[in-house]
Each structure stands twice: as structure tokens, then as C-alpha cells.
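Peer 1: 3D, please:
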Amino acid sequence: PTDSRLLEVARKKLVLLAKRHGIVLRQTYVRQGPGLSRKAGRYAHARQFKRMRKVLRRQRTILGRV
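Peer 2: Predicted coordinates for the structure are as follows:
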């Protein structure tokens, strides 16, 4: 996924799938996820693309870790 919202949706779905299959995750990033999504949107709106890319990279890392 290339977009902040898609990354967040993917994280949520993975967490939900794990829960359905009885897999206990140590970290779900339930607090960080939506916040990072908002941050990316704000940075994009303010044309601060380097900061936005940093947030997207963090979201990708979180998605991989979940």
C-alpha cells in the first residue's frame, strides 16, 4: 500500500484476522496507527512531504511487524 489510509486499514485487518484465529499479538499499535494516519494527512496538506514520507515509512514498518 502506498497511501496512509490503506496502510492503516491493512493493519486493522491483520489485527482482526489474528484475533479471529486466536493469535495473541504482543502489540497491535491500536493507539499509534490512527494518529500516524492523521499526521500524514496534515503533513501532506502543509506540503511537508519529507515529514509525511517519514510517517509513511513508520506505518509500513508497523504493518510489517504486525
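
Peer 1: From now on I want contacts and neighbour counts done on CA atoms only, so please keep to that.
Peer 2: Noted.

Peer 1: quick one: Asp60 and Glu8 touch, right?
Peer 2: To be clear, residue 60 is Arg; Asp isn't right here. No. If you go by Cα atoms under 8 Å, Arg60 and Glu8 don't touch, sitting 9.2 Å apart.

Peer 1: the more surrounded of those two?
Peer 2: Glu8 (23 against 19; other Cα atoms under 10 Å).

Peer 1: Please list all residues in contact with the more buried one.
Peer 2: Glu8 makes contact with Gly33, Pro34, Ser37, Gln59, according to Cα atoms under 8 Å, 6 or more residues apart in numbering.

Peer 1: another one to check against the first:
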Amino acid sequence: MEKLVLNASKGELAVGKVIALDHIVSETSITPTNETIQAILDLQKPRTLKQANKFLDGLAYYRRFVP
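Peer 2: Here you go, the predicted structure:
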């Protein structure tokens, strides 16, 4: 069994939100960061069926964030 070691100088306590794995995690929600959203918006339009399917598969991960 591995030991968990915490370093107080590298952590923060009682914060309202944190950024983890390109998501903003707060008490009430989890949302993608603005940089992640902008990267998706900046993607080139798919030109082939294969590219379109690949694009849609990539977006499927973010479907829970779309109202």
C-alpha cells in the first residue's frame, strides 16, 4: 500500500474553486476552462466524413456541459 504525502506549501485549503484536468471544479458545478472551450471553437471544420465522425467523437465528452 502506498503512502499519501501532503505538502502544505503546494496546496490550498478552503478555496471556492480549483482547476483540475482542464476543468473548473466548484462546490456546485464542473465546467471546462475557457481555454478548452476556445480550443474547440478554433478547430478547423471537418471536410470528410471521417473527420466529421472524429470531431463528433471528440465533442461527445463535453455533451454534459452543453445546456
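
Peer 1: Assuming the best superposition, what's their TM-score?
Peer 2: Here the TM-score for the pair of chains, by TM-score structural alignment, normalised by the length of the first structure, is 0.36; 37 aligned residues with a Cα RMSD of 2.5 Å.

Peer 1: Of all pairs in the contacts of Glu8 of the first structure, which one is the farthest apart?
Peer 2: Across these, no pair lies farther apart than Pro34 and Gln59, at 9.9 Å, counting by Cα to Cα.

Peer 1: between those two, who's got more neighbours?
Peer 2: Neighbour count, other Cα under 10 Å: between Pro34 of the first structure and Gln59, Gln59 has more, with 25 against 16.

Peer 1: Helix or strand for that one, just tell me which one.
Peer 2: Using DSSP states H and E, Gln59 of the first structure sits in helix 49-65.

Peer 1: what's the single longest helix in the second structure?
Peer 2: helix 49-60 (DSSP state H).

Peer 1: May I see the buried residues of it?
Peer 2: Residues Phe55 are the ones in helix 49-60 of the second structure that count as buried (16 or more other Cα atoms under 10 Å).

Peer 1: From the contact counts, what lies against it?
Peer 2: The contact analysis (3 or more Cα pairs under 8 Å, 6 or more residues apart in numbering; DSSP states H and E) places helix 49-60 of the second structure against no helix or strand.
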